[in-house]
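Student: sequence first, then the predicted structure:
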Amino acid sequence: MSERTYLDHNATSPIRPEARAALLEALDATGNGSSVHGEGRSARAMIEAARARVAALVGADPRGVVFTSCGTEADTLALTPDFRRGEEPLSFDVLLVSAVEHAAVLRGHRFPADRVEVLPVDARGRVRLDLYDAALQRHAEAGHRMLVSVMLANNETGVIQPIAEIARRAHAHGALVHSDAVQVAGRMKVSIADLGVDLVSVSAHKLGGAPGGGALIMADPDLRPAPVFAGGGQERGLRAGSENVPAIAAFGAAAERAAACAEADAARIGDLRERLEDALRCEFPELVLLVGDVDRLPNTSCLALPGVAAETAVIALDLAGVAVSAGSACSSGKVQASHVLGAMGVPERIARAAFRLSFGWSSGEEDVDRALGAFRRVLPGLLRRRAAA
């Protein structure tokens, strides 16, 4: 098979040419960004140039950007009971998270388990604002200081949360708000001010950078979470360890390019997704399109062929030359049904059959054509086997 179609951009996107060039340039350079000699100053200049570009991706102050190794680490850094604002200590009693968060939030936070409350979602995967209000009121009356974490868009379904409204309601009770924006930053226009959140997490490899780069971005540069890694004074003392200059430089280049074409790419990619979904619905009415009637990422489709295990569909499509995924890439190898779809109340028979297609910056019309060809070759056989089972 000479050509393959990659439809798993929510797991990782191919590196952009601009990011590859920046990565190679940084690899060819020598110097630690904390050293004061010329080589060290050159490395520092690369880091700070990338910091400005990543900040611009979400309209933030560069001083609020802390580089990490990935989005997961950025989430862990953000979700701590202990902060400072300038010299003033801030401590949080409870963490409120949505039921459809990535494992990086659900399991990566630094709160004791008995100080975490999971917020229910509706059948479309959006936070139940009525129950959210009740939780905020209950904790406020108990004198609890709250940290809220709700992702901007879900990695499995693409569903976009009403983050600005979630943040507004939280701030009315004095809460701090974090959002995992890993799937959105660089794919749609994002403004930390418009979202109204205090912290956002972003990841390099989701938008065409190199693996090994992520960032936590604070709307207020004076806000400082307790570090995960203590030691040296790198990243304003918030992330000890010598910076990964090549990954950071590539991150900056990818962020700049992604920001420049985010709106145009979102429209183009949305058209590709709609073309594929329309054809599949027409030719294979047995396919279920989950959350097709709600605001979601323009690149993401969550489909299910009830009665056919997701792993079976993923392997069959892979053998036909199309890369798709089931659930989160961070949960690969696990066969249980998605916790996201479970929280939405999706019947287990459908949840266990669900798989995800996700387009990206490098996707084109030919990917839709090859994907449709693969579905036409694969699905009739899967349906026959289902009927015979």
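Tutor: Now that the structure is in, tell me what you want to look at.
Student: rest of the way, CA atoms for contacts and neighbours
Tutor: Will do.
Student: for the residue lying closest to Glu256 once chain neighbours are set aside, give me its contacts.
Tutor: In this structure, Glu256 finds its nearest non-sequential neighbour in Arg53, 5.6 Å apart by Cα to Cα, 6 or more residues apart in numbering. With contacts taken as Cα atoms under 8 Å, 6 or more residues apart in numbering, Arg53 has the following neighbours: Gly252, Ala253, Ala255, Glu256.
Student: ok, second structure coming up, stack it against the first:
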Amino acid sequence: MDLQWSEADLAFRDEVRAFLDDKLTPELRAAGELATSVYSDHEASLEWQRILHERGWAAPAWPVEHGGCDWSQTQHYIFSRESILAGAPALSPMGIRMVAYAIIAFGTPAQKEFFLPRILTGEVFFCQGYSEPEAGSDLASLTMAAVDDGDDLVCTGSKIWTTHATEANWIFCLVRTSKQAKKQQGITFVLIDMNTPGIEVRPLVMTSGEEVQNQVFFDSVRVPKSNVLGQIDDGWSVAKYLLVFERGGGAVAPALQVMAESIAKEAAEQTGPDGRSLIENAAFSAKLAEARIRTEVLEILEYRTLALIKAGKNPGPASSMLKVLGTELSQKLTELALEAAGPRGRAYQPHATKPGGPLAEFVPPTDGYVTGADWQAVAPLRYFNDRAGSIYAGSNEIQRNILAKAALGL
């Protein structure tokens, strides 16, 4: 594995940097740098998607015929890395980075023609309808029913932890169309217009005070069979394909490196009663050093995965491994950031941040006053939001089971 970028790679990196320097306004950078979770401010995210779409870079990993870029895997990694380092707001992954791949792989020509261009522009904005109150990591236990009725499926049930359901105008859902001996069978993958009669969205207030997650109720919602992706009763095949894109493929290490560098800088500026900075505290500095080393290891693992893909090989269970390492390291860093924030990090000051959704029952001070620096206001919200990192996209316990079987043969 060659860890050095080629001259062509460096030229591409410089092109990306120039684009980011030119197009990332202070407001867009703030939306990225002051984000409280993996989801950026909704309006800023859509604006950044519009700018990227104008350049043809909104969905670079898509096939070229559908609007993607003819980039190498190295170029994809460089683009992702440089965007993170520049503080660009994240795009919502549900459409561009998730269901779009399922539509490309399993969709009919009519489905591709309708959805793909509109996902690129943001006209179609998806949320994900997978988890249910009794079906989370054991997703195949889902019970939301879809009854065959001529040209339609009539859907009744509910989905929970549905990110951005209040903003989305479409949802992709797994529904139960038949009961068979094996629970993975009899599941169908459907695309549902959120404006269809019978759909109700109820926001869930998270520990951070944000209303990013929701519960969605379906009461005899009629869905045309033309909105089924793949085959009826074979939606599990579509879901498994899509999960590969949900669990891996991006550059995670650079974001964690930026976070670690920020913590080191902030800890150096915080002084205790003895006049010494927090970074001079042996216990804290040792924890931070360990985390920074782990970010470097994670980056090497991402490079190794990139090299395998570039060589045309299947990275195997690498997506599960990177998901476990990345989310748990992110949780460790948010703990250190909260420790560095000190007493000022205990105050609830979301008005100094750029949250990914509405704030429940919060009235900001009229003068905009913030106790401490903005990063100290961001720290507790990131800490609370990051607790979910080891649960979503398949809990880390599930990922370890996958690794035990695929890598260790247990």
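Tutor: Done, it's in. Everything quoted here is computed from the prediction, not taken from an experiment.
Student: need the TM-score from the superposition.
Tutor: Scored by TM-score structural alignment, normalised by the length of structure 1, the superposition of the two chains gives a TM-score of 0.29; 185 aligned residues with a Cα RMSD of 6.9 Å.
Student: out of the contacts of Arg53 of structure 1, the closest to Ala387 of structure 1 would be?
Tutor: When those are ranked by distance to Ala387 of structure 1 (Cα to Cα), Ala255 comes first, at 47.5 Å.
Student: name the helix or strand for the nearest residue to the closest one once chain neighbours are set aside, please.
Tutor: Nearest residue to Ala255 of structure 1 in three dimensions, chain neighbours excluded: Val54, at 5.7 Å (Cα to Cα, 6+ apart). Val54 of structure 1 is part of helix 38-57, with elements assigned from DSSP states H and E.
Student: same check, this time on Ala267 of structure 1
Tutor: With DSSP H and E as the test, Ala267 of structure 1 turns up in helix 245-283.
Student: and that helix, which residues are buried?
Tutor: By neighbour count on 16 or more other Cα atoms under 10 Å, the buried set for helix 245-283 of structure 1 is 245-259, 262, 265-266, 268-270, 272-274, 276-277, 280.
Student: other SSEs contacting the helix or strand just after it?
Tutor: Following helix 245-283 of structure 1 in sequence order, the next helix or strand is strand 288-290 (DSSP H and E). Where contact means 3 or more Cα pairs under 8 Å, 6 or more residues apart in numbering; DSSP states H and E, strand 288-290 of structure 1 is packed against strand 300-304.
Student: list the helices and strands the helix or strand following the strand it packs on packs on?
Tutor: Following strand 300-304 of structure 1 in sequence order, the next helix or strand is helix 310-319 (DSSP H and E). Using 3+ Cα pairs under 8 Å, 6+ apart, the elements in contact with helix 310-319 of structure 1 are strand 354-358, helix 365-388.
Student: which parts of helix 310-319 of structure 1 are buried?
Tutor: Neighbour count says helix 310-319 of structure 1 has Ala310, Glu311, Ala313, Val314, Ala316, Leu317, Asp318 buried, by 16+ other Cα under 10 Å.
Student: what does stretch 214-223 of structure 2 give?
Tutor: So, applying 16+ other Cα under 10 Å, buried residues of stretch 214-223 of structure 2: Asn214, Gln215, Val216, Phe217, Phe218, Ser220, Val221, Arg222, Val223.
Student: element containing the third one?
Tutor: Val216 of structure 2 is located in strand 214-224, with elements delineated by DSSP H and E.
Student: which strands and helices sit next to the longest helix along structure 2?
Tutor: With residue count as the measure and DSSP state H as the assignment, structure 2 has helix 282-310 as its longest helix. Packing contacts for helix 282-310 of structure 2, counted by 3+ Cα pairs under 8 Å, 6+ apart, involve helix 73-86, helix 253-269, helix 318-341.
Student: burial count for Ala341 of structure 2?
Tutor: When neighbours are counted by other Cα atoms under 10 Å, Ala341 of structure 2 registers 23.
Student: ok, Arg247 of structure 2 next?
Tutor: Here the neighbour count serves as a burial measure; for Arg247 of structure 2 (other Cα under 10 Å) it reads 20.
Student: quick check: it vs Asn396 of structure 2, distance?
Tutor: When distance is defined by Cα to Cα, to the nearest Å, Arg247 of structure 2 is 11 Å away from Asn396 of structure 2.
Student: go on, Ser80 of structure 2?
Tutor: For Ser80 of structure 2, the distance to Asn396 of structure 2 - Cα to Cα - is 24 Å.
Student: figure out the length between the terminal residues of stretch 118-129 of structure 1.
Tutor: Between where stretch 118-129 of structure 1 begins and where it ends, there is a gap of 13 Å, by Cα to Cα.
Student: now the strands for structure 2?
Tutor: 126-129, 145-149, 152-160, 170-176, 187-193, 199-203, 214-224, 228-229 (DSSP state E).
Student: picking up where we left off before, could you dump the buried residues of helix 310-319 of structure 1 to a markdown table with distance to His339 of structure 1?
Tutor: What follows is the buried residues of helix 310-319 of structure 1, written out as a markdown table (distance: Cα to Cα, whole Å):
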| residue | distance to His339 of structure 1 |
| --- | --- |
| Ala310 | 14 |
| Glu311 | 16 |
| Ala313 | 19 |
| Val314 | 18 |
| Ala316 | 24 |
| Leu317 | 23 |
| Asp318 | 24 |
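Student: which of these sit farthest apart?
Tutor: Spatial extent of the buried residues of helix 310-319 of structure 1 (Cα to Cα) is set by the pair Ala310 and Asp318 at 12.1 Å.
Student: list the residues that contact both of Arg247 and Asn396 of structure 2?
Tutor: In the contact map built from Cα under 8 Å, 6+ apart, the residues linked to both Arg247 of structure 2 and Asn396 are Lys323.
Student: and for Asp149 of structure 2, the neighbour number?
Tutor: Counted with other Cα under 10 Å, the burial measure for Asp149 of structure 2 works out to 12 neighbours.
Student: tell me how many other residues crowd Glu165 of structure 1.
Tutor: A count of nearby residues for Glu165 of structure 1, using other Cα under 10 Å, gives 14.
Student: could you do Glu290 of structure 2 as well?
Tutor: Residues within reach of Glu290 of structure 2, counting by other Cα under 10 Å, total 10.
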